[in-house]
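**Student:** Please find the sequence and the predicted model below.
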Amino acid sequence: MIRFNCDYSEGAHPKVLEKLLQTNMEQTAGYGMDPYCNKAAGMIKDKCLRQDMEVHFLVGGTQTNLTVISAALRPHQGAIAANTGHICTHETGAIEATGHKVIELSSRDGKLTAEQVAETVKSHYSDESREHTVQPKMVYISNPTEIGTIYSKKELFELSRICRENSLFLYMDGARLGYGLCAEDNDLDLPTIAQLCDAFYIGGTKIGALFGEALVVCNEELKKDLRYIIKQKGGMLAKGRLLGLQFISLMENDLYFEIATHANKMALLIKEALLKKGYSFLISSTTNQQFPILPNDILVRLKSKFEYSFWQEIDENTSAVRFCTSWATSPEDVRKLVEEIENG
């Protein structure tokens, strides 16, 4: 069985494992206070062209999201998110469990617009009984989104402007950030994201690491007591150096971007084969996630050899599914899938 159902089926890139093995018997301080975490943080600051940021290494994406949102919001405040956003759909109510409402806005392409945010804020503050409702204080976005779309520099600039005009925090979930930054139509980069967002994270779990995310905090207000909150929310790893070492490996010689580019190329080969067969897509994506709409009988046949993710029913005869490539997807596995598509 060849898996195209997610981008974290494999372990870690060999260079990550080499670094962990080389340092395995060293003794260091714990909880991210070691030289390796310090070095990795410095490398990320250099790539973002900002030395005034804080970089923290957390064990996973859900812990990172609930930590940042908990740090940013007071008890009566909530986070605005697209209704397809990860915190709305795949975190088991983690944000609500910390006492904060997720204010969901409808989105077909997984993205929020500046106009939507502005209207949401205006609607809240024009309500005479607004103190009876949750106050919007943060905008949560992910790049790429849950359905593989990416924000343009213009879109992110407009969102950032609206957030700053209305005293909202702008936070970017970067679980798949590398795949977004390496997409063929992308015009964002790390320095721009660091300039426009109050906080974001560089995902490792889904891009070459065994586990772990690098949280980048740009806003001074969010830095206060953050390590207390990371610990309380379960994001602080005792053997913190394991996270720093992995991000050193990923940042060295831009390995992170090299392997993300590979995953995107593999996904676009699958997309090309599907387009040649005349299949349509739920949404257009240039990242490692593709969402074709396929006849159910074809999906049954593919299921005997390949794992994919069911996404949604389109009608009684067709369904949208997700094919997801990773940093480790081999051209040979893609070729096998393409052949099955061509023969369908």
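**Tutor:** Happy to help now that I have it. On a predicted model such as this, the values are computed, not experimentally measured, just so you know.

**Student:** Could you use CA atoms for every contact and neighbour count after this?
**Tutor:** Will do.

**Student:** And the host helix or strand of residue 64, how far out from the chain middle?
**Tutor:** In this structure, residue 64 is located in helix 61-72 according to DSSP states H and E. Here the centre of mass of C-alpha atoms in helix 61-72, compared against the chain's by Cα atoms, centre = their mean, to the nearest Å, lies 13 Å away.

**Student:** putting a second one here so we can go through both:
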Amino acid sequence: MLYFMNDYSEGAHPDVLEALIKTNEEKLPGYGTDYYSEEAKKKICKWINRDADIFFISGGTQTNKIVIDALLSSYEGVIAVDTGHVSCHEAGAIENTGHKVMTLQNEEGKLSANDVEEYVRCFYEDENHEHMVFPGMVYISYPTEFGTLYSKKELTELYDVCKHYRLPLYIDGARLGYGLCTGDLSIEELASLCDVFYIGGTKVGALCGEAIVFKEKAPKHFVTFIKQHGALLAKGRLLGVQFDALFTDQLYMRISKHAIDMAMIMKEELKKRDYRFAIDSPTNQQFIIVENDKLEDIKKHVMYSFWQRYDETHTIIRLATSWATTKEDVEKLFQYL
């Protein structure tokens, strides 16, 4: 069976696993105060070329829930596109904190600066807005759930709107490395065009873990807030060691580039075979339109992700690559497509 279902089907990249094994018997303090967590933070600050407050969390939904809840007042909600991860794939985790997710129509998975400006302006023009949920921040993903990317121009325009209305801009970077490999934004530029983002590890070579990066000071007592959400690991070393490894010798970006390289080989072959793409993704996620009858044969040999129905006879599926995808895997894939 070939696995193209997602980019987290395997455990950790061998270099990350080796670091965990190598440090396994070291005696270290808990709750992320260990040497490796501090070293990882220093390396991330060097990578983004600025000082920052950094915190490690075990998973993406936890990360989104904690950041959004920490930044919002009780009467505020978060603006996101209708296809955003917090909007439809987190089981109401944000709403469970008492905050509404205020969805706007996506444009190829992206949030338009004009749409945000219009939404917030109309909110404050409404004479009844004191009786409504206030827009308190903006959430986007880079890459988006469709594998698309914000250009530097698009992100700049969006951040300008956010700053004008004093709305923190938060970037979900679950697959950040893949976006940085193919987009026109450097990590320094991305870090300067938002208020907080996270560096995804789970989907980019780590066993688990994400790194929250506040470019200014984090909300006060943020560690206590993490603890209240049940997300402060006693063995914080588990995350620190992994991120220290990921940001040694550019491993994070090397992992990302490999997955992109494999995805582009796959994409070119799909084009040659006249497959239709649901969206033009430059990242490690490729979305193709397949006849339902053909899917019955494909699923006997290939694990893929169902995305959505295209019409009565076709389905959109996602094929994703990772650090573990080999060229041989891609070649074998086309025996069944």
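**Tutor:** Okay, I see it. Bear in mind that the values here come from a model prediction, so they are computed numbers and not experimental data.

**Student:** What does the TM-score come to for these two?
**Tutor:** The pair, once superposed, lands on a TM-score of 0.98 when counted by TM-score structural alignment, normalised by the length of the second structure; 337 aligned residues with a Cα RMSD of 1.0 Å.

**Student:** still on that earlier bit, and for the helix holding residue 64 of the first structure, what's in contact with it?
**Tutor:** 58, 79, 87, 91, 94-95, 98, 100, 138, 169, 173, 175, 199, 201, 203, 212-213, 215, 222, 226, 229-230, 233-235 (Cα atoms under 8 Å, 6 or more residues apart in numbering).

**Student:** show me where the stretch 1-150 of the first structure has helices.
**Tutor:** Ranges of helices in the stretch 1-150 of the first structure, per DSSP state H, counting those that start in this stretch, are 14-22, 35-48, 61-72, 86-89, 94-97, 114-125.

**Student:** Now the second one: buried residues?
**Tutor:** Neighbour-count burial for helix 35-48 of the first structure, with 16 or more other Cα atoms under 10 Å as criterion, is recorded at 36, 37, 38, 40, 41, 42, 43, 44, 45, 47, 48.

**Student:** got it, and stretch 78-95 of the second structure?
**Tutor:** 78-87, 90, 92-95.

**Student:** how about the strands in the stretch 201-337 of the second structure?
**Tutor:** Taking DSSP state E, counting those that start in this stretch to define them, one finds strands in the stretch 201-337 of the second structure at 210-214, 276-277, 285-291, 302-303, 305-309, 314-320.

**Student:** Would you mind finding the most buried of these?
**Tutor:** Mean neighbour count (mean count of other Cα atoms under 10 Å) peaks for strand 210-214 among the strands of the stretch 201-337 of the second structure, with a mean of 25.

**Student:** got the contact list for the alignment partner in the second structure of residue 340 of the first structure?
**Tutor:** Structural alignment (TM-score structural alignment) places residue 340 of the first structure against residue 336 in the second structure. Contact criterion Cα under 8 Å, 6+ apart gives 297, 298, 301, 302 as the residues in contact with residue 336 of the second structure.

**Student:** How much space separates the residue nearest to residue 186 of the second structure when sequence neighbours are not counted from residue 334 of the second structure?
**Tutor:** Using Cα to Cα, 6 or more residues apart in numbering and skipping residues adjacent in sequence, the residue nearest residue 186 of the second structure is residue 180, 6.4 Å away. Here the distance between residue 180 of the second structure and residue 334 of the second structure works out to 28 Å (Cα to Cα, to the nearest Å).

**Student:** list the contacts for residue 30 of the second structure?
**Tutor:** Going by Cα under 8 Å, 6+ apart, the list of residues near residue 30 of the second structure reads 233, 234, 235, 236, 237.

**Student:** just checking, which of these belong to helices?
**Tutor:** Using DSSP state H, the members of those that fall in helices are residue 237.
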